[in-house]
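**Q** structure of the sequence below:
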Amino acid sequence: MLVAAAIGVGLMAAVDEIVFHQILAWHHFYDRATPAIGLLSDGLLHTAEIVVLVAAGFGFADLRRRGALAPVSAWAGLFLGAGGFQLFDAVVDHKLLRVHQVRYVEDLLPYDLAWSGSGVLLLLVGAVLARRGRREGAPVRGSGR
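**A** Okay, here's the model as predicted:
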C-alpha cells in the first residue's frame, strides 16, 4: 500500500502543479517572494513529483513481478496518498506556513472548503478501500493480482 500511496502523492502533486500552478495560474508553490522564485518553486515541486512517481513506479512493477500486489490495497494506497497530499497542502502549506493560497480572491472560504473537502473525500475513499482490502486478504502468489 505504501508504493501506491507514493503514486497517489505524486499524481496529486502533478494535478496541483499542472492545473492550478500552470494552466489556471492561481498560485505558485511559494508565493511569498518574486515571480521568478515562485516559478523556481514550481519547477522544484514538479521535479519532486516526477522523482516520486518514477521511484514508486519501479516499486509497483516489482510488486507485480513478485505476485505481491493486492489490487484493492493498492487502490486504497493511491487514494490515501492523494488525499493525504491534498489535506497536507490545505492545512500546512495554505494555513500554517502560508506559502500560498488556493486562489487569491476576496472570499477564500469556498476555495478552502473545496480544497480541504476534496482531500477528506479522497482519504475516506482510501479508508473504505483499505478496510475492504484487509477483509479480502493478501494476493495469491502467481495470480497476477
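
**Q** contacts, neighbours, all on C-alpha from now
**A** Will do.

**Q** in the biggest helix by length in the chain, what counts as buried?
**A** In the chain, taking DSSP state H as the definition, the longest helix is helix 35-65. By neighbour count on 16 or more other CA atoms under 10 Å, the buried set for helix 35-65 is 38-39, 41-42, 45-46, 49-50, 52-53, 56-57, 59-60, 63-64.

**Q** next, the second sequence, to be compared with the first:
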Amino acid sequence: MTKHTDIHRTAHSSKNFWSGFLFGIGLVAFIDEALFHQLLHWHHFYDKSTTEVGLVSDGLFHALSWFATIAGLFLFADLRRRNGFWIKRWMGGLLVGAGGFQLYDGTIQHKIMRIHQIRYVDNVIIYDLIWNIIAIILLVIGIYLVITTRNKNPKVEVSSDEHA
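**A** Below is the predicted model of the structure:
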C-alpha cells in the first residue's frame, strides 16, 4: 500500500459511501421483491387494490430498485478505475442503505402508510419485530463502519493491478 493509494481512497470516501448505500438499497429491495413478493407470495408492493395492480406495483418497485443497484455499480466501477475503492467504507454504506430501506419499509410503508404488511396473519407483530430488528442491526453495524472510516486513512491491501 502506498501513500498515493491512501490519498485516492480518502479523497473518494463520499463516493464509496454512496456507491455502497445505493447498492444496499437495491440489494435489500431485490431480496424483498424476489423472496416475499414472488416466491412466498406474502404481499405486493401495493396491496390496497386488485392483484393486477399489486403485480404492476411490484414491477415498478423492482425497476426502481434496479436503478439504485445500477447507479451504485456505476459509482463502484468509477472507484475501481480511479483506484479509490475502500471496502470498509463501501460496506458501511451498503449496510446503512440496506438497513435504512428496510426500516423505512417496516415503519413507514407497513405501519404509517399501510400500503402492505410483511405478511397477512393474525399475529403480524412477530414479523414486524423481526423485520425491524434486523433493519436496526444492519443500520448500527453500517453506521459503526462509516464512523470508523471517517477522516482516517483506509487500511487496504494492494492488489496486483495496482502495480501496473
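
**Q** rewinding a little: mean per-residue distance, the longest helix of the first structure to the second structure?
**A** Its aligned residues in the second structure lie a mean 0.8 Å from helix 35-65 of the first structure after superposition (mean CA distance after the TM-score superposition for the first structure).

**Q** quick one: that helix aligns where in the second structure?
**A** Aligned by TM-score structural alignment, helix 35-65 of the first structure corresponds to residues 51-81 of the second structure.

**Q** just give me how far the matching stretch sits from the chain centre.
**A** 11 Å (CA atoms, centre = their mean, to the nearest Å).

**Q** circling back: distance from the following helix or strand past the longest helix of the first structure to the middle of the chain?
**A** Next helix or strand after helix 35-65 of the first structure toward the C-terminus (DSSP states H and E): helix 71-88. Between the centre of helix 71-88 of the first structure and the centre of its chain there are 7 Å (CA atoms, centre = their mean).

**Q** now do helix 71-88 of the first structure: which elements does it pack against?
**A** helix 2-15, helix 109-136 (3 or more CA pairs under 8 Å, 6 or more residues apart in numbering; DSSP states H and E).

**Q** so what touches the shortest one?
**A** Spelled out, it's helix 2-15 of the first structure. 45-46, 49-50, 52-53, 56-57, 59-60, 74-86 (CA atoms under 8 Å, 6 or more residues apart in numbering).

**Q** map Ile143 of the second structure across to the first structure for me.
**A** Per TM-score structural alignment, Ile143 of the second structure is aligned with Ala127.

**Q** if I look at that match, how far off is Ala90 of the first structure?
**A** With distances taken as CA to CA, to the nearest Å, Ala127 of the first structure is found 19 Å from Ala90 of the first structure.

**Q** and those two? which has more neighbours close in?
**A** Ranked by neighbour count (other CA atoms under 10 Å), Ala127 of the first structure and Ala90 place Ala90 first, with 24 against 17.

**Q** what residue of the second structure matches up with that one?
**A** In the second structure, Ala90 of the first structure lands on Gly106 (TM-score structural alignment).

**Q** give me the spatial nearest neighbour of its match, chain neighbours excluded.
**A** Once flanking residues are discounted, Gly106 of the second structure sits nearest to Asn132: 6.0 Å by CA to CA, 6 or more residues apart in numbering.

**Q** residues in contact with the aligned residue in the first structure for that neighbour?
**A** In the first structure, the residue matched to Asn132 of the second structure (TM-score structural alignment) is Ser116. By CA under 8 Å, 6+ apart, the contact list for Ser116 of the first structure reads 86-87, 90-91.

**Q** can you say which of these are buried?
**A** Members of the contacts of Ser116 of the first structure classed as buried by 16+ other CA under 10 Å are 86-87, 90.

**Q** thinking again about what came up before, and the angle for the longest helix of the first structure with helix 2-15?
**A** 150 degrees (axes from the mean of the first three to the mean of the last three CA atoms, to 10 degrees).

**Q** between helix 35-65 of the first structure and helix 71-88, how many degrees?
**A** Using the same axes, to 10 degrees: helix 35-65 of the first structure against helix 71-88 is 160 degrees.

**Q** other SSEs contacting helix 35-65 of the first structure?
**A** helix 2-15.

**Q** what span of the second structure is the helix it packs on aligned with?
**A** Counting by TM-score structural alignment, helix 2-15 of the first structure corresponds to 18-31 in the second structure.

**Q** and the matching stretch, how far out from the chain middle?
**A** Distance, stretch centre to chain centre, for stretch 18-31 of the second structure: 3 Å (CA atoms, centre = their mean).
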